[in-house]
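Enquirer: coords please:
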Amino acid sequence: MIHQRMIIWVACLCFGTQTLFSQSVPAPLKRFLDKPMVRGASVALMVKEVNKGTVVYEYESERQLIPASVMKTVTAATALEILGEDFRFETSVSYDGEIRDSILRGNLYLCGSGDPTLNSSELDTPKDSILRLWSAAIRKAGIREVTGALIVDESIFDTEGVSMKWMREDLGSEYGQGSYGLNIFDNRFRLYLESGVAGTTPTIKYCEPDMPSLTFHNYVKAVPAPADSCFITGFPFSDERYLYGAIPARRSHFKLTADIPDPALFAARYVHAFFQREGIRIQGAPSCHRILSRMGQWKETTRKTLITTYSPPLKDLARIFCFVSHNLYADAVFKTLGLRYAPSSKEAISSFGRGAQVVTQYWKQKGIDSSSLWMFDGSGLAITNKVTAEFLCDVYTYMALRSKASEAFVHSLPRAGIDGTLRNMMKGSSLQGKARLKSGSMSRVLCYGGYMDHNGKRYAVVILVNNFTGKSRRMRASIEELLLSLFKKTTPV
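Expert: Below is the predicted model:
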């Protein structure tokens, strides 16, 4: 045995590891690895039959790679396990002081628990319907006037709504919205531009919802070609927003989407104005915990709850953030997991950090090696996130076989050729509807993780590709070709 190992080692030195290893690489994978756009890239693959736990295909499965939004599957799985599929976020309206002669001599409070669904465009509910429930509860309590203010209490999470690990180009973008103790409108607003002839600067028409506190620095140009390279950027809690890039000339209604920089303060102002229109007069200026704490004016008082409203159940939220890759939903759930972590008195740790601690510890307790998991957010937007194909396959296998929330997790993943971000993948092929996968993409990164149902068996499937060259659409087509080839035969071999 010793001599045999020595011969193999010498052969590796003489002929290279790739020559020997290629003998165990299936032909479809070898064709994929030989593509010019994959040469120089880092690739990891694992396919495991769920019921038997048998590894069918494996390539560099212990290599730590950036998973992008495939990390959302880890967030979803852990949350369904710990919080339960019926968990709901709560938002309450309360007051301090006393009510006399229809006047509240005190403050109204809007207390958040991180709910990402308030006035969310992802829910099939009328705009402001939840606010109407709140105002009805206030009027039912006999309150027509408030001598104090409407104050948003978003203190359940810290003020690091945007991860320090996110890239500068993501800040202020429509997908880089922060997650806070109180969120509203998906923490996004829409900005509409009108462009003239090529070479001119488009004019800003209006925002939805209205953002009167923001100052826009417009460096956008109109161009003749049907190009769209325009984006908005800016920092959290800053009222300065910068517009760069180009939009097509002669457009009367060009839409951009960006993040709300201070959702709690915006919500306080928005809800204050709504209550005023509903006939509830509030004398004080709307504010939030962050502002009042910074000014030394926050006071802990005894409050009485008027109404508590709830989000849809977690199983529905997981389906949303995996289907449409909603970063806010995923990060809000991730930070909620972090509430289960109690740091020591000497440990300074953010809400993102607490979430990572809970996730890592949980899977370790379940017997899955989580040492390869480097998790800095729940959405996968941080480029410092790292994970192995093996870890993901182990989690998927656990969720399919042992989890009480198995059905909720599996159905949170979009079906290839049918749903969500996978609606165009493998469409019309033999695997349409048989693959449930979460996609993940960023610059030179494309990944997939989930399940494949084939010939009466279920397989956990993970493919991670980092640092490829060329267009993402070409890489997507190559991965699609690889998966179709791997599952082409009656039984994968």
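Enquirer: CA atoms for contacts and neighbours, from now on please.
Expert: Fine.
Enquirer: got the buried residues for stretch 153-168?
Expert: Under the neighbour-count criterion of 16 or more other C-alpha atoms under 10 Å, stretch 153-168 has D153, E154, S155, I156, F157, D158, T159, G161, V162, S163, W166 buried.
Enquirer: to compare against the first, here's another:
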Amino acid sequence: MKYIITLCFTLIFTQIIAQDSFNPDEALLCKLSRTESKVFFSEHSKVPAVPASLLKLVTTSTALEVLGPNFRYRTRVGYTGDIINGVLHGNIIIVSGNDPTLGSDLFDSTSVDILFSQIKHSLELKQIQHIKGDIQIQFNSATVDYPAARLWEDMGNYYGGIPNNLNFRDNTIRITLQSTEVGSKVKVVDIAPDIDYYTIQSNAIAAAHQKDSAYVYGISQLQKWWIEGSIPANLEAFTIKSAMPDPSMVFVQDLRLFLKENQIEFSNNTEESTSTDGAFQLLCEVYSPTLSEIIKVTNHKSNNLFADQLFLTLAERYSGVQSWDNGVLAIESFWKDKIDYVSNFNIKDGSGLSPKNHLTSEGIVQLLEWMQNNSSHFDVFKESLAIGGQSGTLEYVFRDSKIKGKILGKSGSMESVVAYAGYYIKNDNNYIPFCIIANNFLSSSKSARKYIDKYLTAQFSK
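Expert: So this is what the prediction gives:
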């Protein structure tokens, strides 16, 4: 027996609900209908809705099909100039390959120490002990220096940082704040790593609550960034995360410091540093984890940077130029002859952070069904999904013993958005695609998640 479950909450969802709870007769505008061979929950399944991070299912599945599970990003490290008696009269050149994992904390193999040690070792093999020049970054593609239709209050925070031509340290900085009595202004006491060209000013205040309600505002084109909101009062150190204004600048300063600490000296000769004479000589190549590993982190941890970089990589593969518009075209080009893409998808980015993304639950189910029935990489795609009640973004939902461990999927959430999609494992060979999206509700997200969890548990455990 074949099953398809399509679940969607209407966009007007719980606007009639005033209390912080759900009345299923009023709030859940879906219904169950049965035929001999299929089970559909299809009410409002063609209503466009904001999917939040469910969009990562579209991005990661497309990347898997177009790039392949063994695809890796490559960063080339080399030099120009001449090496004379252990002195490089020229520059270290980093040729970016847009690797989103460079210096990332999310893989054992991509840490800053491992990355920089590999570069240092390549210099030692050439017996380079002194560099009369500098470290320069070369980009393979045009700069994408603006976000894709996202909210201003998201852009400066760690989850809103956009891919850079050279991504580094997850494009994230950590800001340590200090607070005193309630109502007083919070101080910035440390920024790591340093961002020499940029300043971050605190307008946040100390509050009686115990929450992180501080938000960072800024984009790379602004030299001054600032913090609004509040943090708990009377704390010596409270750390928040921010987007990194210029990852390539941080990469250069951190690598220079690392090499100096490891007895490779710099004396910046302006003439030699800016000279373009001499061919590029390769020192080493740094490879990312495989795409299968990257999409597992992307979906399990709902990583926006990885998803948006994959989106831009698809754009470059499709058109030769990384841009948000070309990413949209790349996704459509792949799916338009496989599912009813045009009628069900209107996307702006790869992560789902833009509130201008719209898709239907019907479209997501069609995509999931296609991956199940047609993709030679379906096993890899399944491995990238969280497990209900056990891991990733589904760790704390679907924990009822009737369905725990039987749902593979992805969650999506932002203000007034709660969504889930994936597969219910009926048995070893029967994966039931489903999608449920709630938009524009007045009750809390916690209440929405609780009700959806209860509803899906009841349906899948029948």
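Enquirer: Post the TM-score for the overlay when you can.
Expert: The TM-score (TM-score structural alignment, normalised by the length of the second structure) is 0.88; 447 aligned residues with a C-alpha RMSD of 3.2 Å.
Enquirer: want to throw the buried residues of stretch 153-168 of the first structure into CSV with distance to V10 of the first structure?
Expert: Formatted as CSV, those follow (distance: C-alpha to C-alpha, whole Å):
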residue, distance to V10 of the first structure
D153, 66
E154, 63
S155, 62
I156, 60
F157, 57
D158, 56
T159, 57
G161, 53
V162, 51
S163, 47
W166, 44
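Enquirer: now, which of these lie within strands?
Expert: Those of these mapping onto strands are D153, per DSSP state E.
Enquirer: what's the closest of the buried residues of stretch 153-168 of the first structure to N327 of the first structure?
Expert: V162 (10.9 Å; C-alpha to C-alpha).
Enquirer: in the second structure, what residues pair with stretch 130-145 of the first structure?
Expert: Stretch 130-145 of the first structure corresponds to residues 115-130 in the second structure, going by TM-score structural alignment.
Enquirer: what does that stretch rub up against?
Expert: The contact list for stretch 115-130 of the second structure (C-alpha atoms under 8 Å, 6 or more residues apart in numbering) reads 77, 83, 86-88, 102-103, 255, 258-259, 263-267, 283-284, 286.
Enquirer: Any of the residues you listed buried? List them.
Expert: 77, 83, 87-88, 102-103, 255, 258-259, 264-266, 283-284, 286.
Enquirer: Tell me which of these fall in strands.
Expert: Among these, DSSP E puts V77, I83, V87, L88, E265, F266, L283, C284, V286 in strands.
Enquirer: any idea which of the residues you listed is closest to T199 of the second structure?
Expert: For these, the nearest to T199 of the second structure is F266 (26.3 Å; C-alpha to C-alpha).
Enquirer: how much space is there between the equivalent of M425 of the first structure over in the second structure and C30 of the second structure?
Expert: Here M425 of the first structure is matched to V397 in the second structure, going by TM-score structural alignment. Taking C-alpha to C-alpha, to the nearest Å as the criterion, V397 of the second structure is separated from C30 of the second structure by 21 Å.
Enquirer: what stretch of the second structure lies opposite stretch 255-263 of the first structure in the alignment?
Expert: Going by TM-score structural alignment: stretch 255-263 of the first structure matches residues 239-247.
Enquirer: what's the span of the matching stretch, first residue to last?
Expert: 20 Å.
Enquirer: What residues sit buried inside it?
Expert: T239, I240, K241, S242, A243, M244, P245, D246, P247.
Enquirer: Ok, stretch 124-134 of the second structure next?
Expert: Applying 16+ other C-alpha under 10 Å to stretch 124-134 of the second structure flags I128, Q129, H130, I131, K132, G133, D134 as buried.
Enquirer: Show me which of those residues is closest to G97 of the second structure.
Expert: Nearest to G97 of the second structure among those: D134, at 19.9 Å, using C-alpha to C-alpha.
Enquirer: Roughly how far does the closest one sit from H209 of the second structure?
Expert: 48 Å.
Enquirer: and F251 of the second structure, what does it touch?
Expert: The contact partners of F251 of the second structure, by C-alpha under 8 Å, 6+ apart, come to F168.
Enquirer: Would you agree it falls within a helix?
Expert: Yes. Checked against DSSP: H, G, I helix; E, B strand; the rest coil, F251 of the second structure lies within a helix.
Enquirer: Next secondary structure element downstream of the host helix or strand of I114 of the second structure?
Expert: According to DSSP states H and E, I114 of the second structure maps onto helix 112-125. Following helix 112-125 of the second structure in sequence order, the next helix or strand is strand 130-131 (DSSP H and E).
Enquirer: how far apart are that next one and its match in the first structure?
Expert: Following the fit onto the first structure, the mean deviation recorded for strand 130-131 of the second structure is 2.3 Å by mean C-alpha distance after the TM-score superposition for the first structure.
Enquirer: Now do E271 of the second structure: how many residues are near it, please.
Expert: When counting by other C-alpha atoms under 10 Å, one arrives at 12 neighbours for E271 of the second structure.
Enquirer: next one: I7 of the first structure
Expert: By other C-alpha under 10 Å, 12 other residues sit near I7 of the first structure.
Enquirer: Next: K471 of the first structure.
Expert: Neighbour count for K471 of the first structure, taken as other C-alpha under 10 Å: 11.
Enquirer: Per the alignment, name the residue of the second structure opposite it.
Expert: Residue correspondence to the second structure (TM-score structural alignment): K471 of the first structure is matched to S444.
Enquirer: Distance check, that match against A438 of the second structure.
Expert: 12 Å.
Enquirer: Now the common contact residues for these two.
Expert: Residues touching both S444 of the second structure and A438 (C-alpha under 8 Å, 6+ apart): S416.
Enquirer: residues contacting the aligned partner of Y455 of the second structure in the first structure?
Expert: Mapped onto the first structure by TM-score structural alignment, Y455 of the second structure lines up with L482. By C-alpha under 8 Å, 6+ apart, L482 of the first structure lies in contact with P28, L29, F32.
Enquirer: F275 of the first structure corresponds to which position in the second structure?
Expert: Match for F275 of the first structure (TM-score structural alignment): L259.
Enquirer: Was I right to think its match contacts E265?
Expert: Yes. Using C-alpha atoms under 8 Å, L259 of the second structure is in contact with E265, at 7.1 Å.
Enquirer: Quick check: chain neighbours aside, which residue is closest to Y423 of the second structure?
Expert: P433 (4.4 Å; C-alpha to C-alpha, 6 or more residues apart in numbering).
Enquirer: whoops, I mixed them up, N357 of the second structure
Expert: Distance criterion C-alpha to C-alpha, 6+ apart; nearest residue to N357 of the second structure, sequence neighbours excluded, is I347 at 4.5 Å.
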